[in-house]
Every structure is written in C-alpha cells, then in structure tokens.
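>>> here is a sequence with its predicted model. Questions after.
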Amino acid sequence: LLLRSVGLFTTGLLLGLLLATAALVTVPPVAPPPSPWVPAGSLLGLALLCALLALQWPKALTVLSTGVFGAAAVVVCADYWLEALALVLYVYQRLQLAPAGPLC
C-alpha cells in the first residue's frame, strides 16, 4: 500500500522539478537573486507542491508527469543529435547562476 504512494509522490516530484527548471531557464531574471538558495528553494517548493498534488489527483498528475517527462527526453535526445548537448549545457549554466552564452 505504501509503494503506490511513494511512486505517486516521486512522479509528482519529477513533474515539479521539470516545471521549475523550465520556468527558471525561460524567464529572464529581472535582478540577480541575492542567494543561490532562491532558485534551489523554488525548485524544491514547486517539486513538493506537485508531489502533494499527485497524491491528491493521481490519475491526472500521472498522465501530465509522464507526458512532460517524455517530451523532455525527446528534446534532450534531439539536442544531443543535432547540437551536441548545447541546450542541456545552457540549462545547466542557468541553474548554476553562471552567465550563460547565447543559444545559437
């Protein structure tokens, strides 16, 4: 009985991490965050929110989470094939709060 809840929690956690990563990468910062804990806190906060929502609405969030994860996997594979992981390195630099170069 506990295994189902852990799986749903993990699925929601993954959805929250992917959504928070996409939000942190796509939205340009108006001002640099005062601490690296701000992006880390937003990642963890949205991940926990989605994990708890997955426990509340398991079917809808499982479908959404697997769709988002599948789309992310396809994007990473296409990025590897076309641009030798340029997008993945850009996301990694943005999450580290390092000045990221242009994508193209």
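Good, I have the coordinates. Numbering: from 1, shown residues only.
>>> make it CA atoms for all contacts and neighbour counts henceforth
OK.
>>> go ahead and flag the most central residue of this structure.
The C-alpha lying nearest the average C-alpha coordinate of the chain belongs to Leu18 (Cα atoms, centre = their mean; 1.7 Å).
>>> contact partners for that residue?
68-69 (Cα atoms under 8 Å, 6 or more residues apart in numbering).
>>> tell me how far it lies from Cys77.
The gap separating Leu18 from Cys77 is 16 Å, by Cα to Cα, to the nearest Å.
>>> I'd say Leu61 and Leu53 touch.
Yes - in this structure, Leu61 is within contact of Leu53 by Cα atoms under 8 Å, at 7.4 Å.
>>> starting at the chain centroid, how far to whichever helix or strand Ala60 is part of?
Element membership of Ala60, judged by DSSP states H and E, is helix 58-83. Relative to the chain's own centre, helix 58-83 is displaced by 10 Å; criterion: Cα atoms, centre = their mean, to the nearest Å.
>>> next, the one to line up against it:
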Amino acid sequence: MRIQINTDDNIDGVDSLTSRFEAEIAEGLSRFSDQITAVEVHLSDENAGKGGSDDKRCLLEARPTGAAPVAVRHQAATSDEALKGAVQKMQRKLQSELGRRNNAKGSPSIRDMDPL
C-alpha cells in the first residue's frame, strides 16, 4: 500500500509529520492493506494560520483494488487529531464498503461454500 501525504503551505513541520503520519495510517489501515493499492492524504489549514478551533482538515482517500476510490474528511484543532479522526472514519468506511463487496448480506454466500 503506497501512502502519499500532501499539505498546503500553512501546515508547519511537514518533514517531521510525514513519517509519523505514514506509520499511523499504515497501522490504522493494516487490516485492509491487501485490498488497498494507495492512500492519499491532504492536510490543510482552513483559516491559514489565523487561529480558531477545528481549522485543520484532513482528507483521506483510499483506492481499493477493483473498486472506486473512497474518501473521508475530518476537521479538528490540530493536524494530529484531524488525521486520527480521518483514519477512524476510513476504517469504518472500508469495513462497510469492502465488507459489502465480500459478503452481500453479512454472511458467506452459498456460492462460496466448499462442495461436499
């Protein structure tokens, strides 16, 4: 799974954030790593450093194999909190999307069962 992190000009300390954020994303989405080809992160400061609460935004886009990209967004007071919230939302979203693809009604299909 390839992870790409993009930031706007208002996010400070990009170099120190990159490796930490990559590790957090890889750990948070590890159970889906064989079903995802890439994850793209977009971090931005909505108020351009002017302050205010919940002004950091994280847009997280995952590209599952053989399916359309899935995206979630989370806003918080810090970049760390925004990423953490987006990873949690992505976990739920992928569980729903990929689970639906694998099991139509929540249990294995009769077509998936081994013949006797």
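The structure has been received and is ready for your questions. Just so you know, these numbers come straight off a predicted model, no measurement behind them.
>>> superposed, what's their TM-score?
The TM-score (TM-score structural alignment, normalised by the length of the first structure) is 0.29; 43 aligned residues with a Cα RMSD of 3.8 Å.
>>> and the helix holding Ala60 of the first structure, what's buried?
Neighbour counts using 16 or more other Cα atoms under 10 Å place 58, 61-62, 64-65, 68-69, 76 of helix 58-83 of the first structure among the buried residues.
>>> got those as TSV, with distance to Ser42 of the first structure columns?
Output for the buried residues of helix 58-83 of the first structure, formatted as TSV (distance: Cα to Cα, whole Å):
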residue	distance to Ser42 of the first structure
Pro58	23
Leu61	20
Thr62	22
Leu64	20
Ser65	18
Val68	19
Phe69	19
Val76	23
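>>> buried set for the helix or strand harbouring Ala47 of the first structure?
Using DSSP H and E, Ala47 of the first structure sits in helix 37-56. Across helix 37-56 of the first structure, burial judged by 16+ other Cα under 10 Å covers 39, 42-48, 50-55.
>>> and the angle for it with helix 58-83?
Orientation of helix 37-56 of the first structure against helix 58-83 (axes from the mean of the first three to the mean of the last three Cα atoms, to 10 degrees) gives an angle of 130 degrees.
>>> what's next to helix 37-56 of the first structure, contact-wise?
For helix 37-56 of the first structure, contacts defined as Cα under 8 Å, 6+ apart pick out 5, 8-17, 19-21, 24, 33, 60-62, 95.
>>> from those residues, which would you call buried?
Burial by neighbour count, 16+ other Cα under 10 Å: within the contacts of helix 37-56 of the first structure this picks out 8-17, 19-21, 24, 61-62, 95.
>>> distance check, Leu15 of the first structure against Trp81 of the first structure.
From Leu15 of the first structure across to Trp81 of the first structure, the span is 25 Å (Cα to Cα).
>>> over to Phe9 of the first structure?
Taking Cα to Cα, one finds Phe9 of the first structure at 32 Å from Trp81 of the first structure.
>>> my guess is Arg73 of the second structure meets Ser44, correct?
No - counting by Cα under 8 Å, Arg73 of the second structure stays clear of Ser44, with 11.2 Å between them.
>>> overlap of the contact sets of these two?
Common neighbours of Arg73 of the second structure and Ser44 (Cα under 8 Å, 6+ apart) are 57-58.
>>> quick one: the strands in the second structure?
Taking DSSP state E to define them, one finds strands in the second structure at 2-7, 36-45, 56-64, 70-76.
>>> just name the most buried of the ones you listed.
Burial of the strands of the second structure is given as mean neighbour count (mean count of other Cα atoms under 10 Å); strand 56-64 ranks first at a mean of 22.
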